[in-house]
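In: mind looking at a prediction? Sequence and model below.
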Amino acid sequence: MAENSVLVLNGPNLNMLGKREPSIYGATTLADVEAMCRDVGRDLNLDVDCRQSNHEGYLIDWCHEAREAFDGIVINAGGFTHTSVALRDALSASEVPIIEVHISNIHAREAFRHTSMIAPVAVGMICGLGPIGYRLALEAMAEILEG
């Protein structure tokens, strides 16, 4: 049985991974990312629960749930990264460590993507490394949770 549990959240349009703009996001699907996260979690003795929604309210509800049910959150909030104060506030209210992940380098893209609402409440951000960013985030989370 895993010692710690981590909620991996993916926001809008991430269900389209492998189909949407493969020149930016690659050919890896969300199912591939989730399988990798579960495998990495097993190796790190983490119970990983992966969820995706295109709806801001679901993501907010899951952050509220994390307060009682999870030890950490890894999140790729997609476009909500740059726009959602409500999601930022829900993440902050979770009172668990948060690591922000982006497949592309948001700082090398359009100017509106350079600002993250989530970064101020996250312990760190991994961006631009493709899907392996999720693995790196889980490795970092395991270290953080170990103390």
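Out: The structure has been received and is ready for your questions.
In: from now on I want contacts and neighbour counts done on CA atoms only, so please keep to that.
Out: OK.
In: give the helix, strand or coil label for the most centrally placed residue in the chain.
Out: Within the chain, the residue whose C-alpha comes closest to the C-alpha centroid is residue 75; the distance, by Cα atoms, centre = their mean, is 1.7 Å. Three-state call for residue 75 (DSSP: H, G, I helix; E, B strand; the rest coil): strand.
In: how about it, what does it touch?
Out: 8, 9, 10, 11, 98, 99, 100, 101 (Cα atoms under 8 Å, 6 or more residues apart in numbering).
In: and those, which of them are in strands?
Out: Among the contacts of residue 75, the members falling in strands are 8, 9, 10, 98, 99, 100, 101 (criterion: DSSP state E).
In: which residue ranges of this protein form helices?
Out: Counting by DSSP state H, the chain has these helices, from start to end: 22-25, 30-43, 56-69, 85-94, 132-146.
In: relative to residue 117, which of these is closest?
Out: The closest of those to residue 117 is helix 85-94. By Cα to Cα, the value is 6.0 Å.
In: please name every helix or strand in contact with that closest one.
Out: For helix 85-94, the helices and strands in contact under the criterion 3 or more Cα pairs under 8 Å, 6 or more residues apart in numbering; DSSP states H and E are helix 56-69.
In: could you list every helix and strand that the helix it packs on packs against?
Out: In this structure, helix 56-69 makes packing contacts with strand 4-10, helix 85-94, judged by 3+ Cα pairs under 8 Å, 6+ apart.
In: for comparison:
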Amino acid sequence: MLLVLNGPNLNRLGLREPGVYGVQTLEDLERQCEAWGAELGESVTCRQSNYEGQLLDWIHEAQEQGFRGIVLNPGALTHYSYALRDAISGQSVPVVEVHLSNVDARESFRHQSVTAAVCRGKISGLGFTGYRLALEYLTELQAE
């Protein structure tokens, strides 16, 4: 079982800056992640919150709820949430950080991730495909 967590403003996909994030919606992304999970033989649960504390709770609870990996798009929390960083490092479920846009090609404040160092890896700039790659990686990791 894999968990896909999307942070602040990801609920606005398709409406917010379509030139950067595309025209597909969060619902489209969630359906696609569930379909990719099914292809991999994995159950995928998708959640989104604009609230840091909710994301923290979901990360804290992931292992107890049976999740074996987390795909996380922390949104803007990437750049300043030490609480999110501590939540990731304080539990044993592997996390892959994903960003739809190439954060390194955008504003300078987006170049720093405080969460990436405690994740298994980071995928940036590949749109929805980044989520698929993260799901594949986490599935392969569990098979080892």
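Out: Ah, there it is. As the structure is a computational prediction, the values presented were derived from the model and not from experiment.
In: picking that back up, quick one: map the residue nearest to the centre of structure 1 onto structure 2.
Out: Applying TM-score structural alignment, one finds that residue 75 of structure 1 aligns to residue 72 in structure 2.
In: with residue 15 of structure 1 instead?
Out: Residue 15 of structure 1 maps onto residue 11 in structure 2, by TM-score structural alignment.
In: hmm, back to that, only whichever of the contacts of residue 75 of structure 1 are buried, select them in ChimeraX.
Out: Selecting in ChimeraX just the buried members of the contacts of residue 75 of structure 1, where the criterion is 16 or more other Cα atoms under 10 Å, is done with this command:
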select :8,9,10,11,98,99,100,101
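In: pick the one among the contacts of residue 75 of structure 1 closest to residue 140 of structure 1.
Out: Residue 140 of structure 1 lies nearest to residue 99 out of the contacts of residue 75 of structure 1, by Cα to Cα, at 8.4 Å.
In: distance-wise, check that closest one relative to residue 27 of structure 1.
Out: Using Cα to Cα, to the nearest Å, we find residue 99 of structure 1 at a distance of 23 Å from residue 27 of structure 1.
In: same thing with residue 90 of structure 1?
Out: Residue 90 of structure 1 is 31 Å from residue 27 of structure 1, by Cα to Cα.
In: residue 70 of structure 1 now?
Out: Residue 70 of structure 1 is 30 Å from residue 27 of structure 1, by Cα to Cα.
In: neighbour count winner among these two?
Out: A count of neighbours by other Cα atoms under 10 Å puts residue 70 above the other of residue 70 of structure 1 and residue 27, at 19 against 15.
In: tell me the contacts of that one?
Out: For residue 70 of structure 1, the set of contacting residues under the criterion of Cα under 8 Å, 6+ apart consists of 4, 5, 6, 7, 96.
In: most neighbours out of the residues you listed, which is it?
Out: Neighbour counts for the contacts of residue 70 of structure 1 peak at residue 6, which has 26 neighbours (criterion: other Cα under 10 Å).
In: what residue of structure 2 matches up with that one?
Out: The criterion is TM-score structural alignment: under it, residue 6 of structure 1 has residue 2 as its aligned partner in structure 2.
In: residue 38 of structure 1 too?
Out: Under the alignment (TM-score structural alignment), residue 38 of structure 1 pairs with residue 34 of structure 2.
In: just checking, its match touches residue 43?
Out: Yes - using Cα atoms under 8 Å, residue 34 of structure 2 makes contact with residue 43 at a distance of 7.1 Å.
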